[in-house]
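Q: I'd like to go over a predicted model; first the sequence, then the structure.
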Amino acid sequence: MQSSPDRNAPAVTPAQHHIDDLQTLKTKFVSLARAFGRDQMNWRPMEGVRSVHEVVALMVAEVHLFPTIWGAAPPEASESGWEPEMARTEALSPDAAIEQMEAGFDHMIASVESLDAASRAATVDWFGTPMQAEAALSAALFDMHEHLGQLIAYARMNRVVPPWSR
């Protein structure tokens, strides 16, 4: 039975919602990536589509580089720019990629926690489109959810049960 909401609790802010969402994404991505057998990491549904490993590598690149859009420094291990970072992350072993994804989510969460109201309202460049940093963060989260759905579909096709579904 679901408890009734506390009407006296303060409303969740967009900032807190983004942080909570990132923490949920981290938990789901990391646990699902770990649930795949290492022999399944190169599986792809068809030619020309990302493999399981490539989806994980993409997430590493995103959690490292999305925060640079709103002014955060990338982690030391990352490359500058999407193509070099994708090449670096795709070359990682599956275990190293999962470890970097987990640490990268912590990096992204910290970058979001550090944003004040002025930083959230600042105009940034979202892949050629000027928008407020808060809108860019929302766009990043939408994209990450899309890739979580991709990884869930891959799991189902490989009879991997998402750990939170057990």
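A: Alright, I've got the coordinates.
Q: Could you use CA atoms for every contact and neighbour count after this?
A: Noted.
Q: okay, how far is it across stretch 113-123, tip to tip?
A: One end of stretch 113-123 to the other measures 18 Å (CA to CA, to the nearest Å).
Q: Buried residues, it. List them.
A: By neighbour count on 16 or more other CA atoms under 10 Å, the buried set for stretch 113-123 is 115, 119, 120, 123.
Q: In addition, the following structure is provided for comparison:
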Amino acid sequence: MLRNVTFFLLAAALVLPATAQEHDNSAYLSAVSMDFSQASEKLSSLAEAIPEDYFDWRPAEGIFSVVEVLNHVSTANFRLAAVLGHKSDYEASATDTKEGALARLAASQAHVKELLDSMAEADLNSTIELYGMTMNHYGAVGAITAHTHEHLGQLIAYARSNGIAPPWSGG
């Protein structure tokens, strides 16, 4: 009897991690894609709500302005996707206009979303070099989403500092 229990536990220990890993990859990609989409929608709607004459506003000298934050996020989205093997042919460079910044941001967000939706679960364990570190794709796609959240928070503070409420907040 003890031998049968030992065999069962050993078999379960070998089989369950493989199936759990497969399930976790799918769940992780789905969660990251959804989180990125939600944060991106908020970032875009907030940028849209900020009047263009505030796009050069910055909280202090040497700190990114509104338009510089949007350009930075767009550039990072394109670069991080490229590091993950999803290069873009989008040609527009950083801009100082609201229209240009919003168009570039939307293109970069669509590009990352395309990457996340097309990424194979097996790819998550592949490694890449990013910012001088070796990391797997789990870390890289997490960094894309975290970066979007970071700068969403930054723009919320910028907007509130200028009396602008995020559109989704109700005031």
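A: Alright, I've got the coordinates. Keep in mind the model is a prediction, meaning the values are calculated, not measured.
Q: From residue 127 of the second structure, how far out is the residue nearest in space to the middle of the second structure?
A: The centre of the second structure sits closest to residue 145, judged by CA atoms, centre = their mean, with a distance of 2.5 Å. Using CA to CA, residue 145 of the second structure is found at 18 Å from residue 127 of the second structure.
Q: just residue 17 of the second structure next, same as before
A: 20 Å.
Q: Who are the packing partners of the lengthiest helix in the first structure?
A: The helix that spans the most residues within the first structure, counting by DSSP state H, is helix 133-157. Where contact means 3 or more CA pairs under 8 Å, 6 or more residues apart in numbering; DSSP states H and E, helix 133-157 of the first structure is packed against helix 14-35, helix 52-69, helix 117-121, strand 123-126.
Q: one more time with 10 Å, if that's ok
A: Applying 3 or more CA pairs under 10 Å, 6 or more residues apart in numbering; DSSP states H and E, we find helix 133-157 of the first structure packed against helix 14-35, helix 52-69, helix 117-121, strand 123-126, strand 129-132.
Q: which one of these is the most hemmed in?
A: Among these, judged by mean count of other CA atoms under 10 Å, the one packed with the most neighbours on average is helix 52-69 (a mean of 24).
Q: What strand or helix carries the counterpart of residue 100 of the first structure in the second structure?
A: Aligned by TM-score structural alignment, residue 100 of the first structure pairs with residue 104 of the second structure. Here residue 104 of the second structure sits within helix 98-118, counting by DSSP states H and E.
Q: What distance do you get for residue 128 of the first structure to residue 114 of the first structure?
A: 24 Å.
Q: Would you confirm that residue 85 of the first structure contacts residue 62?
A: Yes: judged on CA atoms under 10 Å, residue 85 of the first structure makes contact with residue 62 at a distance of 9.2 Å.
Q: ok, the match of residue 100 of the first structure to residue 136 of the second structure distance?
A: From residue 104 of the second structure to residue 136 of the second structure the distance is 27 Å (CA to CA).
Q: same thing with residue 48 of the second structure?
A: For residue 48 of the second structure, the distance to residue 136 of the second structure - CA to CA - is 34 Å.
Q: Over to residue 72 of the second structure?
A: Applying CA to CA to residue 72 of the second structure and residue 136 of the second structure gives a distance of 23 Å.
Q: Likewise for residue 102 of the second structure?
A: Residue 102 of the second structure is 30 Å from residue 136 of the second structure, by CA to CA.
Q: got it, and residue 75 of the second structure?
A: For residue 75 of the second structure, the distance to residue 136 of the second structure - CA to CA - is 21 Å.
Q: Off-centre distance for stretch 157-166 of the first structure?
A: 19 Å (CA atoms, centre = their mean, to the nearest Å).
Q: make that stretch 30-44 of the second structure, sorry
A: Taking mean C-alpha positions (CA atoms, centre = their mean), stretch 30-44 of the second structure and its chain are 7 Å apart.
Q: Superpose on the first structure and give me the mean offset of that stretch.
A: Superposed on the first structure, stretch 30-44 of the second structure shows a mean distance of 0.8 Å to its aligned residues (mean CA distance after the TM-score superposition for the first structure).
Q: Where in the first structure does that stretch fall?
A: Going by TM-score structural alignment, stretch 30-44 of the second structure sits over residues 16-30 in the first structure.
Q: And stretch 152-159 of the second structure, by the same measure?
A: Stretch 152-159 of the second structure maps onto residues 148-155 of the first structure, going by TM-score structural alignment.
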